[in-house]
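K.L.:
predicted model follows, preceded by the sequence.
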Amino acid sequence: MQTFLGPDFLLDTAAARHLYHDVAVGLPIVDYHNHLIPEQIANDKKWDTIGEVWLAGDHYKWRAMRWAGIPEEKCSGAATFREKFDAFASVVPKCFGNPLYHWTHLELQRYFGIDELLSPETADMIWEKANGMLAEDSHSARGLLRQFKVEFVGTTDAPCDDLAFHKQMAEDASLSDMVVAPSFRPDAAYKIDLPGFDGFIADLAKVVGYSVDSYAPLMKALIERLDHFVAHGCKATDHGIDVLRYAKPVDEASLDAIIAKRLSGEALSELEIAQFQTNMFVDLSKAYYERDLVMQLHIGAVRNCNHRLYKSLGPDVGGDSINDRPIAIELNGLMGEMDRDGHLPKTVLYHLNPSFNEVIVSTAGNFQDGEIAGKVQAGSGWWFNDQLDGMERQMTQLSQMGLFSHFIGMLTDSRSFLSFPRHEYFRRLVCQMVGRWVENGHVPNDTEMLDKLVRDVCYQNAANWFLPQK
C-alpha cells in the first residue's frame, strides 16, 4: 500500500516510476492559458495569509464549500480570511474523490513542506507555518512561479486592456527567466447576442478614437488592438464559446445591417447571430494566422446558472455548468470556413463536456494539413475535467484517434499562484498511462522512445509552440 501522495503517487509500474522520476519531474512548465493577474506578477505581490492566496477568487473551492453547507459569507463574502480558511479546513476532510483533496495537499507539500492533512485539528499549525513562509521572497508571486520552473505564463486579457503591466514586465531585467505574455480574448466583440456588446462597442471606440458601429471599422479596431497585443509579446488568443454557431458567411452590407439592428435595441434572429459570429471568426482567424498566433476555442459552458449568485457576485464565481448542445456540424462548418483559404492558425479545441471528446479529436484530425505537426489540437481536460478521470479520458481518445505524441499538454486555467502542482498531477498521470501501456505490452519497452514521448507531451511540444527558441 502506497503512502498518501508519496513519491510514487500514481506510479504503479516500474516504467511509470522511471518516466516520472528520471524524465518528467524536473521539466520546466509552459502554462499557456491561465487567469493570473498580470499586476501581481509585475509588482511581485506578497500575500499576508494562506487564506488570501488560497481563497480569494477560487470558485473551485467555493463550490465545494457551498456543497458542504458553508455560508456564502465564508466563501466569497465579508468574513476574514482566517474565518474562510477555517471553513475550508473543515470541508477538506469531506473531499475524498474530489481533485481538491489532492490539489490542496500537493500545494501544502510542494510550496510549504507541510505533510499534515488539512483539518480543523491542524488548521492553526498550517495557518502559522504557511503565513510565515509567505513573507519570504520564495513565496512572492514570482517566487511561487519559480519554485515550479514556470518559463511561460499566458494570461487572459481583454482587447481594450492597455497591457501596461506586460510592458513593465518586458522591461524588467529581473524577470528575464520567465516570459509573461498577454492572450487576446475578444469574447465581448463576437457575443453580439449578449447585453455587454453595446458597452464593448463604446469602450473600443474610445480606445481607438473612431466609431466602430459597422463591420469594417469594428474589424479594423480589433486588428489594431491585436497588433497592440502582438507588440507586447502575445503568442495566443482565447475565445469562450458558450453557444457554438455556424452559418454561411454573408457580405459586409448584411453584417452592417445586423450590427445596426442590434445597436438599435432590436432582437437578432439565431441566423443573424450565427452569420455575424461566423464572419468574425473567419476574419479573426486569418489575422491570427498572419501573425503566427495560437487560437484557442473553449466550447461548452453554461454560464451564470444561479441567478441569485450572479446578481450578488457577478460571473466566474462557481455558478457555471457543462453544456450538452450538439456541436459537430457547427464546429466542422466553422473550421471549414476558417480553413477555406489556407488561413487556419494553430488551433486548440476544448470542450467542457467529456462526451464530446471524440467529436473534438475527430474534428481536429479533419484540419491537419502537413504544415505544422499537431496544428489542430484536442485540448487538455478543461475545468470540470482537469481531474484524473477527465484527463485520462481525453488523452485516451487523443491517442486512439489522433497523435498523442504531438499533444501540447497541460495548463492550469487558474487564478491561483498555488495551482502549479496541477502540472505534476498531469505529468504523473501521463507516466502512469504510458507505464501501463508498457506493462500490458501495448507499446515496446524502448526507454529512449518513451522518454522522448513523455518529455514532449509534458514540456517540449508546448515549448515549441510558445517558446520557439526552446
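P.N.:
Cool, got the structure.
K.L.:
hey, let's count contacts and neighbours off CA atoms from now on
P.N.:
Noted.
K.L.:
not counting its neighbours along the chain, what's nearest the residue minimising distance to the centre of the chain?
P.N.:
With distances taken as C-alpha atoms, centre = their mean, the chain has residue 413 as the residue nearest its mean C-alpha position (2.9 Å). Nearest non-adjacent residue to residue 413, counting by C-alpha to C-alpha, 6 or more residues apart in numbering: residue 34, 4.0 Å away.
K.L.:
do the same with residue 245
P.N.:
residue 274 (5.1 Å).
K.L.:
looks like that neighbour contacts residue 243 (just checking).
P.N.:
No. The pair residue 274 / residue 243 is not scored as a contact, 9.8 Å apart, by C-alpha atoms under 8 Å.
K.L.:
between those two, tell me which one has more neighbours.
P.N.:
residue 274 (23 against 17; other C-alpha atoms under 10 Å).
K.L.:
part of a helix, is that one?
P.N.:
Yes. Assessed with DSSP: H, G, I helix; E, B strand; the rest coil, residue 274 lies in a helix.
K.L.:
residue contacts, it?
P.N.:
For residue 274, the contact set (C-alpha atoms under 8 Å, 6 or more residues apart in numbering) comprises 245, 246, 247.
K.L.:
now the strands for the stretch 201-350 of the chain?
P.N.:
For the stretch 201-350 of the chain, the strands defined by DSSP state E, counting those that start in this stretch occupy 236-241, 294-299, 301-302, 321-322, 347-351.
K.L.:
ranking the contacts of residue 274 by neighbours, who comes first?
P.N.:
residue 246 leads the contacts of residue 274 on contacts (other C-alpha under 10 Å) with 25 neighbours.
K.L.:
ok, that residue - contacts?
P.N.:
Residue 246 touches 274, 275, 277, 278, 330, 331, 333, 334, counting by C-alpha under 8 Å, 6+ apart.
K.L.:
put this next to the first one:
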Amino acid sequence: MSNSIANNNTFITHDFLLENQYSQRLFHDYASQMPIIDYHCHLPPAEIARNRQFKNLTKIWNDGDHYKWRAMRTFGIDEKFITGNATDREKFLQWGKTVPYTLRNPLYHWTHLELKRYFNIDLLLNEDTANNIYDDATAKLQTPEYSCQSLINKMNVEVICTTEDPIDSLDNHVKLKNSHFNVKVSTAFRPDKAIVISSESYLDYIEKLSTVSKVSINSYKSLCDALLLRLDYFEENGCSLSDHGLSYVPFRAFTDAEIENIFQKRRNKKQLTLEEDEKFQTSILLFLCEQYHSRGWIQQFHLGALRNNNARMTQILGPDSGWDSIGDYSQARTLSSFLNALDRKDKLAKTILYNLNPSDNEVLATMIGNYNDGKVKGKMQFGSGWWFMDQKDGMTRQLNALSNMSLISCFIGMLTDSRSFLSFPRHEYFRRIVCNLFGQEMQRGELPKDFDLVGKIIQDISYNNAKEYFKF
C-alpha cells in the first residue's frame, strides 16, 4: 500500500472552509502554525502514560465514540456492529457504509479531516473504499509514529488537560510528569459525584471517597473535609482547574443545620425533595468554588445536557453510550444568583461557562459581562461550542453571540472535549471557521483590511489568550 490513498476529487483541500483571500491568509499565515492548548478533554491518561499502540482503526476511531454510534443507529445499523460482538473490521465496514449519508452532519467533515491529517488519506470513505482505508490506516497504526504520544506530537499539541474524579490516584499524571514526553498533561478536578446527592450511586461513591481520603464521612462537615484533602492532593500534583457537568447551576438559600439534616436524610436512604437537593448542591458548590478562588484555580461549568434519556439502552450499555441530548433548563436567574453570592465575598474565580442549548448563547454571552471586574483580562469566559454545538453552525452562532455581546478578542478558543486521540484536527476546524468569519467581514469592508490587527486577534483566539489565561 502506498503512503497515501487519494483520488482526483480531494475533499479536504488546502483552503477547506476558507471562502476568500482574506480568510485564506488569516488561516495560513496566522492561525495554522499556532500550538494547541487543549484545556478540556477526556483522553485516558493511562493510555498516554503507557504510550498505547492501537491494534487497528476501529480501536482508535470507533470504540467509545458515541457521535458515530448515534449516526449508525439512525442509519439502521444493528447494535452488533456498533457496541456488540462483531469483529473490528465488520464494525468499521458498517461505519464506512454509513459515512456517505452523514452529509451536512459535522461527522462528514471530521471523518475526512482526520483521515487526511493523520493518515494522509484523501479518498472519500464509503462502502467501496472502507476495506482499503481500514487496511492502510491499520498498517500505519502498527508503527511507532502512530503511538498515542506520537499522534499528540503530530498535531503540535503543547498542553492537554484531562478530567478526573476526586477519588482518582493521578498515578498516570505522575508517571507522565516524570517521563520524557514533551507535552504537558494536566488534570481538572471533577467532583460531580460528590455534589449530585440524589444520584442512585451517591452513597456508594461517598464510601469510595471516604476510603481514598481516609476520612470517615458521617456528616456534611466530614464530606467537606474529605474534599479538601483531595483538593490538596490534586493541587500537589499540578492541578489548577475544576470542572462541573450540571444540567443547571442551582441556587437556594439554606442554613447549615438544613444541609446537615439533608445529608443525614440521604445517608439514611430517604428520598429528598427537589428543594432539598438544590439546597445541598448550592451549599457544596459554593464551598468548592470558594476553595477554587483561594487556590487561584479556574472553574468550568458545562451546562444543559439531558442525560440517559433511553432508560432501556442505558441499562444495557451504561452511560456515555449515545443516549444524551440537549436540555431546555432555565439557566439565567439561578446562575446569576450563584455567581453573585461568590462575587459578594470577592471569591469568584476565573470562570468558563459552556451551554449545550444554543438558545442560551446570548444568556451566557451577557452573563459573563456582569462579573468581569477589570482585574484579569477575560476573567469570565463564554466557552466554545460544546458537544452537539461543536460544529460549523454551532461554533459560528457562539462566536457571533460572543462578538456582539462581549469581546471576542479576549476569547480563549477551542477545546476537543473528546475521548479520541484522533480529535485534535477539531482545533484546525475551529480556526478555519474563525478565520473565514473574520475574512468574510474584511472582504465586505466591515472590518479593516489590516492583517497586523486582525491577524494578531486570530492568533490570540487560537493560542495566546489560552496561554495567558491558564498559565500552565
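P.N.:
Nice, thanks for sending it over. All of these numbers come straight from a predicted model, not from anything done at the bench.
K.L.:
can you calculate the TM-score here?
P.N.:
Laid over one another, the chains give 0.97 as their TM-score (TM-score structural alignment, normalised by the length of structure 1), with 464 aligned residues with a C-alpha RMSD of 1.1 Å.
K.L.:
tabulate the contacts of residue 274 of structure 1 in a markdown table, adding columns for distance to residue 366 of structure 1.
P.N.:
Shown next, in a markdown table, are those (distance: C-alpha to C-alpha, whole Å):
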| residue | distance to residue 366 of structure 1 |
| --- | --- |
| 245 | 19 |
| 246 | 17 |
| 247 | 19 |
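K.L.:
give me the nearest residue to the counterpart of residue 148 of structure 1 in structure 2, chain neighbours excluded.
P.N.:
Structural alignment (TM-score structural alignment) places residue 148 of structure 1 against residue 155 in structure 2. Distances taken as C-alpha to C-alpha, 6+ apart put residue 424 closest to residue 155 of structure 2, at 6.6 Å, once the chain neighbours are dropped.
K.L.:
counterpart of the one you found in structure 1?
P.N.:
Checking TM-score structural alignment: residue 424 of structure 2 goes with residue 420.
K.L.:
what's the neighbour count on its match?
P.N.:
25.
K.L.:
what residues are up against it?
P.N.:
145, 148, 412.
K.L.:
and for the second one, the neighbour number?
P.N.:
To tie it back to what came earlier, the one meant is residue 148 of structure 1. 19.
K.L.:
that one and residue 31 touch, don't they?
P.N.:
No. In this structure, residue 148 of structure 1 is not within contact of residue 31 by C-alpha under 8 Å, at 10.9 Å.
K.L.:
ok, so of the contacts of residue 420 of structure 1, who is nearest residue 195 of structure 1?
P.N.:
Nearest to residue 195 of structure 1, judged by C-alpha to C-alpha, of those is residue 412 at 29.3 Å.
K.L.:
rewinding a little: now for the contacts of residue 246 of structure 1: which two are most distant?
P.N.:
275 and 331 (14.0 Å).
K.L.:
the helices in the stretch 251-400 of structure 1, which residues?
P.N.:
Using DSSP state H, counting those that start in this stretch, the helices of the stretch 251-400 of structure 1 run over 252-263, 270-290, 307-313, 328-339, 357-366, 388-401.
K.L.:
got the contact list for the residue nearest to residue 413 of structure 1?
P.N.:
Residue 34 of structure 1 neighbours (C-alpha under 8 Å, 6+ apart): 153, 154, 155, 156, 411, 412, 413, 414, 415.
K.L.:
6 Å instead?
P.N.:
By C-alpha atoms under 6 Å, 6 or more residues apart in numbering, the residues touching residue 34 of structure 1 are 155, 412, 413, 414.
K.L.:
from the residues you listed, list just the buried residues.
P.N.:
In terms of neighbour count (16 or more other C-alpha atoms under 10 Å), the buried residues within the contacts of residue 34 of structure 1 are 155, 412, 413, 414.
K.L.:
my read: the last one touches residue 35, true?
P.N.:
Yes. The pair residue 414 of structure 1 and residue 35 qualifies as a contact (C-alpha atoms under 6 Å) at a distance of 5.3 Å.
K.L.:
show me what residue 204 of structure 2 aligns to in structure 1.
P.N.:
Match for residue 204 of structure 2 (TM-score structural alignment): residue 199.
K.L.:
could you say what helices and strands the helix or strand hosting its match packs with?
P.N.:
Using DSSP states H and E, residue 199 of structure 1 sits within helix 196-208. Packed against helix 196-208 of structure 1, as judged by 3 or more C-alpha pairs under 6 Å, 6 or more residues apart in numbering; DSSP states H and E, are no other helices or strands.
K.L.:
that one: how far from the chain's middle?
P.N.:
Helix 196-208 of structure 1 has its C-alpha centroid displaced from the chain centroid by 26 Å (C-alpha atoms, centre = their mean, to the nearest Å).
K.L.:
that one against structure 2, how far on average?
P.N.:
Compared with structure 2 after the fit, helix 196-208 of structure 1 shows a mean deviation of 1.1 Å (mean C-alpha distance after the TM-score superposition for structure 1).
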